[in-house]
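**Q** Requesting a structural model of the entry that follows:
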Amino acid sequence: MGRRGKKKGRPVSGWLVLDKPWDFGSTEAVSKIKWLFKADKAGHAGTLDPLASGMLPIALGEATKTVPYVMDGRKIYEFTVAWGQQRNTDDLEGEVTAESDTRPERAAIEALLPDYTGVIEQVPPAFSAVKIAGERAYDMARGGEVVEIPAREVEIHRITLLGCPDADHAVFEVECGKGTYVRALARDFGRDLGCYGHISALRRSMVAPFAESAMVPLSELVALEEIEDEAERLARLDAFLVPAGEVLVSLPRIDISDDQAHRLKMGNSIILRGRDAPVATGDACAFARGALVAIGEVAGGEFHPRRVFKS
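**A** Down below sits the predicted model:
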């Protein structure tokens, strides 16, 4: 008797813009969504710490091929810094490593923010997923090793002080680029202000190109488990999905014929003709009848497919 293969999930495709709850890991969230949707594969764009809440875009099925184009998108966070303590994780979860009775004045905080706007050098937290000689920094830190991570360039588009609810806390909003660690901002603010600091609350409200209004609370998805009819339940879940093609707003769009779509799906290049053919070279995406067919490169008057999507 032959071995029975592992049961595969269904080939559902699209992006779910999850409102991740606090104290729930990103990997845990992806597993939960994959199970709820009975999807064959899933992945996320931009890890959120368990102590952070908010937007976690999760790609299902063929949409996982578009993850790199969301990873590079701008992100907006609202976060609270607690003054007076530095912690080894730079958030509430860690051990206190330094303390101060000093508390910053609002004017001093606002005067500091221009130094953190634009392209800046930032040292990621020791407890982060950055790899050092093939090992994750957080694994080394948990093992008691002294972790030295080199500074890297990140871009802060804007940062705003939203308020100071009391002497011990300040609330900020930051819009930033890929690779920015908000926990590192809290750490560095505290050091520069001579009072130490760490993140006490963190919420991500945007990952471009998704809007805050597109977020779906996990509780709303879980509640659909009460629907006994599986077909109806899955249809209700699928209604929350954003088509993969809608996240590729940063790429030029090429509309093609059915015959050209067939060639691309076979892995072949197509010749681009007509007045609407792109002149510039570089990455682009091809659509047929409004559906995403391929992501590829335009060069020499041709479109060369790199990632092809099943219809």
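**Q** For the rest of this, base every contact and every neighbour count on C-alpha atoms.
**A** Will do.
**Q** quick one, what contacts residue 294?
**A** Counting by C-alpha atoms under 8 Å, 6 or more residues apart in numbering, residue 294 touches 264-265, 285-287, 305-309.
**Q** a strand runs through it, doesn't it?
**A** Yes: counting by DSSP: H, G, I helix; E, B strand; the rest coil, residue 294 falls inside a strand.
**Q** Once you drop chain neighbours, what's closest to it?
**A** The shortest distance from residue 294 to any non-neighbouring residue, by C-alpha to C-alpha, 6 or more residues apart in numbering, is to residue 308 (4.3 Å).
**Q** Over to residue 131?
**A** That would be residue 137: by C-alpha to C-alpha, 6+ apart, it lies 5.8 Å from residue 131.
**Q** To compare with the earlier structure, here is another sequence to fold:
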Amino acid sequence: MGERARLNGWIILDKPLGLGSTQAVGAVKRVCREAGLGKVKVGHGGTLDPLATGVLPIALGEATKLCGRMLDASKIYEFAVRFGTETAGLDAEGEVVAVSDVRPTLAEVEAVLPRFTGPIEQVPPAYSAIKIDGERAYDRARKGEEVEMKARGVTVHSLEPLPFRGGVGVGAIGLAQGRWPPPAATKPASRQVSLPSPEGEGVEEITLIAHVSKGTYIRSLARDIAYAVGTVGHVTMLRRTKAGPFDLSQAISLDKLNAFGQGAAQSEIFLPLEAGLVDIPALNLSPEAAGAIRRGRVWTGVATDDGLYWGRDDQDRPIALIEALAGTLKVVRGFNL
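**A** All right, here's what the predicted structure looks like:
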């Protein structure tokens, strides 16, 4: 595969703590320049807060045409909720705005989780990127303005405590790998790994795993779970383990990304464009159909079920996203490979 083809693909970054999504895109552009690849079109497939870690799909070249699909895809997160304190940002940053002496039992938390599974309404955090009258909510909140956020519908496909392994929640893995704690200025007073508590004993913190639709705010979910068990809370750890078709097994560290700029092989860094299409079926196109689809023409007389496909030519190269309806193929988004 030639260099041009390889640059029409993906870098799946295991985003470290403290790095913003826009900074991550900038890092990819810088590394590509260092590798002598010149100017490369780069975009990301779903914002991660600086205080969050994990899977950040970064698209290059023609793969940037799939960023919209990635933003619409469901995500899986591991997150820790610390009970007893609510902060302005609902995370480890910001001033404390509410406190409570109530600590729920593990059983009490588990009992309310079904309320937050399925289609739900949630109020996004005031410190979010949602625009209100053309201005980001977090910009208004940081200026001390009263920000009224409207409830929105989202879907939580699943929500449960993270399974325990050897008595320690697997969410504690991030602690061992150096992803915790955050900078000293934002570090909570103490850090307790979620452990099974004796029956009837309250827990300071619990680690959960959630599979959610686009637009779901984990910080809001944590806040509402705390309210449901009669206390307040905030997120102390947030890690995205899957975004659309991509998961941590495909993710690379920032160090490995930087190594590419110093001469590491492209094959260790990049995934092909079609790696972002594994959740929809491929459709093999004849040379005649491929030629027509490349030119944006409608192609008829194809025996296939209705639905969305990605078309590929006789060399297995992606041609376009295609909508099939009654044997007619129509281009949704073409790829210029």
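**Q** Now which residue in structure 2 aligns to the residue nearest to residue 294 of structure 1?
**A** Applying TM-score structural alignment, one finds that residue 308 of structure 1 aligns to residue 334 in structure 2.
**Q** circling back to that earlier point, please say which position in structure 2 the residue nearest to residue 131 of structure 1 maps to.
**A** Under TM-score structural alignment, residue 137 of structure 1 pairs with residue 137 in structure 2.
**Q** Is it correct that the residue nearest to residue 131 of structure 1 is in contact with residue 144?
**A** No: applying C-alpha atoms under 8 Å as the test, residue 137 of structure 1 and residue 144 come out as separate, 10.9 Å apart.
**Q** Look up how far residue 48 of structure 1 lies from the closest residue in space to residue 45 of structure 1 that isn't next to it in sequence.
**A** Of all residues not flanking residue 45 of structure 1 in the chain, residue 71 sits nearest, at 5.2 Å (C-alpha to C-alpha, 6+ apart). From residue 71 of structure 1 across to residue 48 of structure 1, the span is 12 Å (C-alpha to C-alpha, to the nearest Å).
**Q** Same check on residue 154 of structure 1?
**A** For residue 154 of structure 1 relative to residue 48 of structure 1 (C-alpha to C-alpha), the value is 17 Å.
**Q** same deal with residue 217 of structure 1?
**A** Applying C-alpha to C-alpha, the value for residue 217 of structure 1 to residue 48 of structure 1 is 15 Å.
**Q** Next: residue 262 of structure 1.
**A** Residue 262 of structure 1 sits 39 Å away from residue 48 of structure 1, going by C-alpha to C-alpha.
**Q** The two: which is more packed in?
**A** Legend: neighbour count by other C-alpha atoms under 10 Å for residue 262 of structure 1 and residue 48, higher for residue 48 (21 against 14).
**Q** List the contacts of that one.
**A** Remark: with contacts taken as C-alpha under 8 Å, 6+ apart, residue 48 of structure 1 is in contact with 25-26, 56.
**Q** so which of the residues you listed is the most crowded?
**A** Going by other C-alpha under 10 Å, residue 56 tops these with 26 neighbours.
**Q** That residue should be in a strand, yeah?
**A** Yes: secondary structure of residue 56 of structure 1 (three-state DSSP): part of a strand.
**Q** Would you enumerate the residues in contact with it?
**A** Residues near residue 56 of structure 1 by C-alpha under 8 Å, 6+ apart: 17-20, 26, 44-48, 207.
**Q** Equivalent analysis for residue 39 of structure 2, please.
**A** 29, 32-33.
**Q** What separation do you get for the equivalent of residue 324 of structure 2 over in structure 1 and residue 309 of structure 1?
**A** Under the alignment (TM-score structural alignment), residue 324 of structure 2 maps onto residue 298 of structure 1. The spacing between residue 298 of structure 1 and residue 309 of structure 1, counted by C-alpha to C-alpha, is 17 Å.
**Q** do residue 193 of structure 1 as well
**A** As defined by C-alpha to C-alpha, residue 193 of structure 1 lies at a distance of 51 Å from residue 309 of structure 1.
**Q** same question, residue 30 of structure 1
**A** For residue 30 of structure 1 relative to residue 309 of structure 1 (C-alpha to C-alpha), the value is 21 Å.
**Q** Comparing the two, which shows the higher neighbour count?
**A** Shown here are residue 30 of structure 1 and residue 309; by other C-alpha under 10 Å, residue 30 has more neighbours (22 against 16).
**Q** how about that one, what's its partner in structure 2?
**A** Using TM-score structural alignment, the equivalent of residue 30 of structure 1 in structure 2 is residue 25.
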